[in-house]
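Undergrad: show me how the following folds:
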Amino acid sequence: MANAPIVVHPSSRTGGRRVTARGQILGLAHSDADVIEFLRRAGMPDGEELLDDPTRVTWRGGQAHEYEAA
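TA: So this is what the prediction gives:
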């Protein structure tokens, strides 16, 4: 969903994906565990349940749950 509040951006050239929530950068994730931790720190303790919810998380550029270099 284009308007999901959490965005996992395309992989960087060196690996990892930037994660934002409502436009704020949460960090550079190298795994789902990183994304879940960023969401927990942002006050979303149910991050693991959100990863595959397209109304809450948009995965841009590439497959969901893949973090290898582009």
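Undergrad: from now on I want contacts and neighbour counts done on CA atoms only, so please keep to that.
TA: Will do.
Undergrad: next, count neighbours for P10.
TA: As a burial measure, P10 scores 22 neighbours (other CA atoms under 10 Å).
Undergrad: so what's it up against?
TA: R17, R18, W59, R60, G61, G62, A70 (CA atoms under 8 Å, 6 or more residues apart in numbering).
Undergrad: could you list every residue that touches the second one?
TA: Pointing back at R18 there. Each residue near R18 by CA under 8 Å, 6+ apart is listed here: V8, H9, P10, S11, I25, L26, G27, L28, A29.
Undergrad: I figured the second one hits W59, correct?
TA: What that stands for is H9. Yes: counting by CA atoms under 8 Å, H9 touches W59, with 6.3 Å between them.
Undergrad: let's compare: structure for the following, please.
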Amino acid sequence: MKMPVIIYPPDSSGGRHVRSGTEDLGVAHSQHDVVELLHGAGLEGIDEVEIATTSVIDWHGGGPDVWAPPDR
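TA: All right, here's what the predicted structure looks like:
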């Protein structure tokens, strides 16, 4: 994976869209989901601990511990 991964803020269901460059990798509802999406995109060897610290991932709207929908 050449492009950085962007994980967008939680939507109204708590899902976070995951994108790499122009490729939509899917929607994650947990850290485990993020890892699975990254593995599916070819970023093998990353785990739930590393997603919090790797420079490959740019978390928008909160880090890997934020999954609740925003308050209105």
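Undergrad: superpose the two chains and report the TM-score.
TA: The TM-score (TM-score structural alignment, normalised by the length of the first structure) is 0.80; 66 aligned residues with a CA RMSD of 1.7 Å.
Undergrad: list just the nearest of the contacts of R18 of the first structure to M44 of the first structure.
TA: Nearest to M44 of the first structure among the contacts of R18 of the first structure: L26, at 12.0 Å, using CA to CA.
Undergrad: part of a strand, is the closest one?
TA: Yes: the assignment for L26 of the first structure is a strand, going by DSSP: H, G, I helix; E, B strand; the rest coil.
Undergrad: OK, contacts around the most centrally placed residue in the first structure?
TA: Nearest to the geometric centre of the first structure sits V8, at 3.2 Å (CA atoms, centre = their mean). Contacts for V8 of the first structure (CA under 8 Å, 6+ apart) come out as R17, R18, V19, T20, V57, T58, W59, R60.
Undergrad: let me know the secondary structure of it.
TA: What three-state DSSP gives for V8 of the first structure is strand.
Undergrad: contacts only, for S20 of the second structure.
TA: Neighbouring residues of S20 of the second structure by CA under 8 Å, 6+ apart: M1, M3, P4, V5, I6.
Undergrad: how many neighbouring residues does the closest residue to L51 of the first structure other than its chain neighbours have?
TA: The shortest distance from L51 of the first structure to any non-neighbouring residue, by CA to CA, 6 or more residues apart in numbering, is to V57 (6.1 Å). V57 of the first structure: 22 surrounding residues under other CA under 10 Å.
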